[in-house]
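A.B. asks: Fold the following.
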Amino acid sequence: MGSSNPFEDPIFGLTATIGAYAAALFLHRKVRWLHPLLVAPLIIYVLLLAGRIDYKDYKVGGDIVTFFLGPATVALAVPLYKHALRLRSVLPSLLMGAFVGSAAGLAVNALCMALLGGSELLMKSALPKSVTASVAVDLSNWLGGSPELTAALTVLTGLFGSMAGPALLRACGVHERLAASVAIGAASHGIGSARLLAESEENGGVSGFSMAACCVFTPMLLLPVHWFWL
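C.D. replies: I've put the predicted structure just below:
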């Protein structure tokens, strides 16, 4: 016999997620500063709270959307492939930018936690938050942090970078498109790359490349940290 709880049906979580994002896009067209990736989770939160729906019931269908995160991330390689010939000449610069971005991200995360008096658990959880979520969670677990906290911090980092990253870079005097794309990919991973991809296929591809390179550089840079703590 099927469950008597209709919210346990995967269709509910799937429909709620897609519907919330569609509503967020509609609101974004009306009020430009309302970022859909910020509004959509709030809609889901209000829905679950108002309907007294258990998050575990919603997650059954929500996980279907999460499953496609991997293929969507890999798809960022398609625009990079299309512009591979033009970008080959600047490959060393792209790699260096990603490496510096990884190192700077780790240093800034550690400095912020130290200045704000964060606990050791918070430090270990926050250090890898600038790489894509799936890698950040594994690195957090490897360091002995909280994967759940790391996932939340990673999403918030991506949201902030997607919303404010381009304007912040322009305010800092970074106007060169490829440099800005590398910075967004290094700091705001997939969410930031998706923002750039909507504006320019080439910029989105470069950002995706930077994100992938940081997934290699960040674990390498964290090796001494892992040895020190463990």
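
A.B. asks: okay, CA-based contacts and neighbour counts for the rest of this
C.D. replies: OK.

A.B. asks: In space, not sequence, find me the middle residue of this structure.
C.D. replies: Nearest to the mean C-alpha position of the chain, by C-alpha atoms, centre = their mean, lies Gly158 at 4.0 Å.

A.B. asks: Which residues are in contact with that one?
C.D. replies: Gly158 sits next to 130, 187-192 when contact means C-alpha atoms under 8 Å, 6 or more residues apart in numbering.

A.B. asks: Nearest to Leu76, out of these: which one, please.
C.D. replies: Of all the contacts of Gly158, Leu76 sits closest to Gly190, with 8.5 Å by C-alpha to C-alpha.

A.B. asks: Just checking, which helix or strand succeeds the strand or helix carrying that closest one along the chain?
C.D. replies: For Gly190, the element it lies in under DSSP states H and E is helix 177-199. Of the helices and strands lying after helix 177-199 in sequence (DSSP H and E), the nearest is helix 201-229.

A.B. asks: re earlier: distance-wise, check the residue nearest to the centre of the chain relative to Ile64.
C.D. replies: Gly158 sits 21 Å away from Ile64, going by C-alpha to C-alpha, to the nearest Å.

A.B. asks: before we move on, what about Ala136?
C.D. replies: Ala136 sits 21 Å away from Ile64, going by C-alpha to C-alpha.

A.B. asks: which of those two has more neighbours?
C.D. replies: Ala136 (25 against 15; other C-alpha atoms under 10 Å).

A.B. asks: wait, doesn't that one sit right on Thr150?
C.D. replies: Yes - Ala136 is in contact with Thr150 according to C-alpha atoms under 8 Å; the separation is 6.8 Å.

A.B. asks: ok, Ala16 touching Ile44?
C.D. replies: Yes - assessed by C-alpha under 8 Å, Ala16 is found in contact with Ile44 at 7.1 Å.

A.B. asks: Tell me the helices and strands packed up against the helix holding Gly190.
C.D. replies: For helix 177-199, the packing partners by 3 or more C-alpha pairs under 8 Å, 6 or more residues apart in numbering; DSSP states H and E come out as helix 91-115, helix 147-171, helix 201-229.

A.B. asks: so which of the ones you listed gets nearest Lys30?
C.D. replies: Distance to Lys30, taken as C-alpha to C-alpha, is lowest for helix 147-171 among the helices and strands packed on helix 177-199, at 16.3 Å.

A.B. asks: Next, the buried residues of the closest one.
C.D. replies: Judged by neighbour count using 16 or more other C-alpha atoms under 10 Å, the buried positions of helix 147-171 are 147, 149-151, 153-163, 165-166, 169.

A.B. asks: before we move on, what about stretch 214-225?
C.D. replies: 214-215, 217-219, 222.

A.B. asks: Go through those residues and say which is closest to Gly118.
C.D. replies: Gly118 has its nearest neighbour among the buried residues of stretch 214-225 in Leu222, at 18.5 Å by C-alpha to C-alpha.

A.B. asks: structure for this one too, so we can compare:
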Amino acid sequence: MLLDQPLLWLVVTLLAYQLGCWLRDRTGAHPLAQPVLVAIVVVGTLVVLLDVDYASYADDTALITFALGPATVALAVPLHRQLDRLRGFVLPLLVAVVAGAVVSVASAVLLVRLAGGDELLARSMAPKSTTTPVAIAVADTLGGLPPLTAAVTITAGILGAVAGPGVLSLLRVHDHRARGLAIGAASHGIGTGRAIVDHPVEGAFSGLSMGLTALVTSVVAPVLVALLL
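C.D. replies: Now for the predicted structure:
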């Protein structure tokens, strides 16, 4: 049976992502034509319609999961090419990353509580702005629900990739370094993928911001959650 073929969903996922890249190029990089978003919609629809077991899908696409590690490390390459732009920017960068992580965690927890959500939901939402593997680990440490955290984190990344650059332009943030820092801090790897396409400097600083935000969030999240809950 076709659905039982090894690596079928690996091929489907890669083709869906390629479709997203094609749509992005054909639409002039329209905000909604994000390859990750297109791939999620296409693959998710097929998985639901064909009633595919998630474990089978995960097994077929394990190679993509494995490649996420090296791909994240490879984000250091564009940053290396932009090292000269770090001069005089290190202190503002560190302040911005720490402030962004604190605001992200605190706002997530407080908004959930103000909206009537329970403590479990607040703990699950707290690390939403860091990269998915780190968010899952932090949520587990905080006593949240890692699967829910993963879904929220991916959603935050997609929303940041779709709306982030437009919002920054409306706010008249034109410095490519600042734009990259904001996108990486709010929408991690998915937003960084958008930033790399938009401008090499934005992509480099978004990748740096994503890594630093993950580090800072893993430190401050337990402290803030303990204080706020």
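
A.B. asks: one step back: can you list residues touching both of Ala136 and Thr150 of the first structure?
C.D. replies: With C-alpha under 8 Å, 6+ apart, Ala136 of the first structure and Thr150 have common neighbours 128-129.

A.B. asks: So what's the residue count around the nearest residue to Ala195 of the second structure once chain neighbours are set aside?
C.D. replies: Leaving aside its chain neighbours, Ala195 of the second structure sits nearest to Gly203 (4.5 Å; criterion: C-alpha to C-alpha, 6 or more residues apart in numbering). Residues near Gly203 of the second structure, counting by other C-alpha under 10 Å, number 29.

A.B. asks: if I pick Gly203 of the second structure, what's in contact with it?
C.D. replies: Counting by C-alpha under 8 Å, 6+ apart, Gly203 of the second structure touches 78, 180, 192-197.

A.B. asks: do His28 of the first structure as well
C.D. replies: 34-36.

A.B. asks: still on that earlier bit, which of the helices and strands packed on helix 177-199 of the first structure sits closest to Pro71 of the first structure?
C.D. replies: Among these, the nearest to Pro71 of the first structure by C-alpha to C-alpha is helix 201-229 (13.0 Å).

A.B. asks: By how much does the closest one deviate from the second structure on average?
C.D. replies: Taken over the aligned residues, the distance from helix 201-229 of the first structure to the second structure averages 2.2 Å (mean C-alpha distance after the TM-score superposition for the first structure).

A.B. asks: Over to stretch 20-27 of the first structure?
C.D. replies: When the second structure is superposed, stretch 20-27 of the first structure averages 2.2 Å from its matched positions, counting by mean C-alpha distance after the TM-score superposition for the first structure.

A.B. asks: Please tell me which residues of the second structure that stretch aligns onto.
C.D. replies: Mapped onto the second structure using TM-score structural alignment, stretch 20-27 of the first structure covers residues 16-23.

A.B. asks: buried stuff in the matching stretch?
C.D. replies: Under 16+ other C-alpha under 10 Å, the buried positions of stretch 16-23 of the second structure are 16-21, 23.

A.B. asks: contacts for that stretch?
C.D. replies: Stretch 16-23 of the second structure has contacts (C-alpha under 8 Å, 6+ apart) with 29, 33-39, 42-43.

A.B. asks: cool, stretch 85-98 of the first structure as well?
C.D. replies: For stretch 85-98 of the first structure, the external contacting residues (C-alpha under 8 Å, 6+ apart) are 179, 182-183, 186, 210-211, 213-214, 217.

A.B. asks: Just the buried residues out of those residues, in ChimeraX syntax.
C.D. replies: Remark: buried members of these, expressed as a ChimeraX selection using 16+ other C-alpha under 10 Å:
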select :179,182,183,186,210,211,213,214,217
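
A.B. asks: Helices - which of the contacts of stretch 16-23 of the second structure land there?
C.D. replies: Within the contacts of stretch 16-23 of the second structure, residues falling in helices by DSSP state H are 35-39, 42-43.

A.B. asks: Show me which of these is closest to Asp4 of the second structure.
C.D. replies: Using C-alpha to C-alpha, Val43 is the member of these that lies nearest Asp4 of the second structure, at 16.1 Å.

A.B. asks: Can you tell me which of the contacts of stretch 16-23 of the second structure lies closest to Asp51 of the second structure?
C.D. replies: Closest approach between those and Asp51 of the second structure, by C-alpha to C-alpha: Val43, at 11.8 Å.

A.B. asks: The closest one and Thr13 touch, don't they?
C.D. replies: Yes - Val43 of the second structure lies in contact with Thr13 (C-alpha under 8 Å); the separation is 6.3 Å.

A.B. asks: More neighbours: those two, which one.
C.D. replies: Thr13 (22 against 19).

A.B. asks: and that one, which of the three is it?
C.D. replies: Here Thr13 of the second structure is recorded as helix under DSSP: H, G, I helix; E, B strand; the rest coil.

A.B. asks: immediately after the host helix or strand of Leu68 of the second structure, which helix or strand?
C.D. replies: Leu68 of the second structure is part of helix 62-73, with elements assigned from DSSP H and E. As assigned by DSSP H and E, the chain's next helix or strand after helix 62-73 of the second structure is helix 76-81.

A.B. asks: Which strands or helices does that next one pack on?
C.D. replies: The contact analysis (3+ C-alpha pairs under 8 Å, 6+ apart) places helix 76-81 of the second structure against helix 200-228.

A.B. asks: Off-centre distance for the helix it packs on?
C.D. replies: 11 Å (C-alpha atoms, centre = their mean, to the nearest Å).

A.B. asks: re the thing from before, compare the helices and strands packed on helix 177-199 of the first structure and give me the one nearest Leu48 of the first structure.
C.D. replies: Across these, Leu48 of the first structure has its closest neighbour in helix 147-171 (18.3 Å, C-alpha to C-alpha).

A.B. asks: tell me the secondary structure for Leu122 of the first structure?
C.D. replies: Using three-state DSSP, the structure places Leu122 of the first structure in helix.

A.B. asks: List the contacts of it.
C.D. replies: Counting by C-alpha under 8 Å, 6+ apart, the residues that Leu122 of the first structure touches are 113, 145-146.
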